[in-house]
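Engineer: pasting a predicted model and its sequence here:
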Amino acid sequence: MNGSLHSSPNVVDIKLKRGPAGLGFNIVGGVDQQYVVNDSGIYVSKIKEDGAAALDGRLQEGDKILAINGVKLEDRTHKHAVELFRTAGDDVELRVLKKLPHHMNGPTGSQPEHESSVSSLGVLAALAGVAAIFAFIYMRNLRKHL
């Protein structure tokens, strides 16, 4: 494969040998079935236990498959991508963009949790400030009536 396709430290080439159960993973995505918003790429949706991909250990759920045996997968329908995998032969070379946090659904890493805890602390501090002001006003009015 040439180096023009995403030369990044997150891009890896993975060679798999097709086993009795195939390559051992499922894919999602394509121009007709976007899995990631504004991205028609092909993604690994499931690694099958004891399959070729699981035994190799490098391919992970959420990884984006950029090419198979040198054939780029961008701008392909899901069905066409599946056909490329089916006809790839026994020795398959994948060019893969390793999963990045923004490709995952739901909270990713510590950053969103950190942001929500900071927000919670900010709300609690504001409420404590408001309670202190009300307590001050209440005590001041109570002294006037005594």
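Structural biologist: That came in fine, so what should we check first? In this text, all values refer to a predicted model and were calculated from it rather than measured experimentally.
Engineer: okay, CA-based contacts and neighbour counts for the rest of this
Structural biologist: Will do.
Engineer: am I right that residue 13 is in a strand?
Structural biologist: Yes. With DSSP: H, G, I helix; E, B strand; the rest coil as the criterion, residue 13 is assigned to a strand.
Engineer: contacting residues around the residue nearest to it when sequence neighbours are not counted?
Structural biologist: Nearest in space to residue 13, with sequence neighbours left out and distances taken as CA to CA, 6 or more residues apart in numbering, is residue 95 at 4.5 Å. Residue 95 makes contacts with 11-14, 65-68, 70, as judged by CA atoms under 8 Å, 6 or more residues apart in numbering.
Engineer: got another, please set it beside the one above:
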Amino acid sequence: MPLFVLRIAEDGPAANDGRLRDGPIISVELERGVRGFGFSIRGGQEFGAMPLFVLRIAEDGPAANDGRLRVGDQLISINGRDTKGLTHEEAIQLIKQHPTVRLTVRRHKLP
């Protein structure tokens, strides 16, 4: 299971030594397949305000076939809606709302 960074103290060593850096912002649009969009998420307001992250990508699903979404990507927006403050269930409902989902994700870089 991947390890996710939930918070970085502004004055802590991780913020000051440059090891963890924000990576690129990536836009992904996926069409629903027979079994959904082919990815699962983790996080939400009910998990101590944990940001929403891609937890798994299903083999041969739309997300895997597209190739842009990766495990560990942080969801910034879903169908144009900012994910800050969303519960896990609200995020799931936004994803399921249409036959196409538009995601904006941030890919964090590690050294």
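Structural biologist: Nice, thanks for sending it over. Please read these numbers as outputs of a predicted model, since none were measured by experiment.
Engineer: make JSON lines out of the contacts of residue 95 of the first structure and add neighbour count and distance to residue 117 of the first structure.
Structural biologist: Below are the contacts of residue 95 of the first structure laid out as JSON lines (neighbours: other CA atoms under 10 Å; distance: CA to CA, whole Å):
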{"residue": "11", "neighbour count": "18", "distance to residue 117 of the first structure": "33"}
{"residue": "12", "neighbour count": "18", "distance to residue 117 of the first structure": "35"}
{"residue": "13", "neighbour count": "17", "distance to residue 117 of the first structure": "39"}
{"residue": "14", "neighbour count": "16", "distance to residue 117 of the first structure": "39"}
{"residue": "65", "neighbour count": "23", "distance to residue 117 of the first structure": "35"}
{"residue": "66", "neighbour count": "22", "distance to residue 117 of the first structure": "37"}
{"residue": "67", "neighbour count": "21", "distance to residue 117 of the first structure": "40"}
{"residue": "68", "neighbour count": "21", "distance to residue 117 of the first structure": "43"}
{"residue": "70", "neighbour count": "14", "distance to residue 117 of the first structure": "45"}
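Engineer: what range does the longest helix seen in the second structure cover in the first structure?
Structural biologist: Within the second structure, and with DSSP state H defining each element, the longest helix by residue count is helix 88-96. Helix 88-96 of the second structure falls opposite residues 78-86 of the first structure when the two are matched by TM-score structural alignment.
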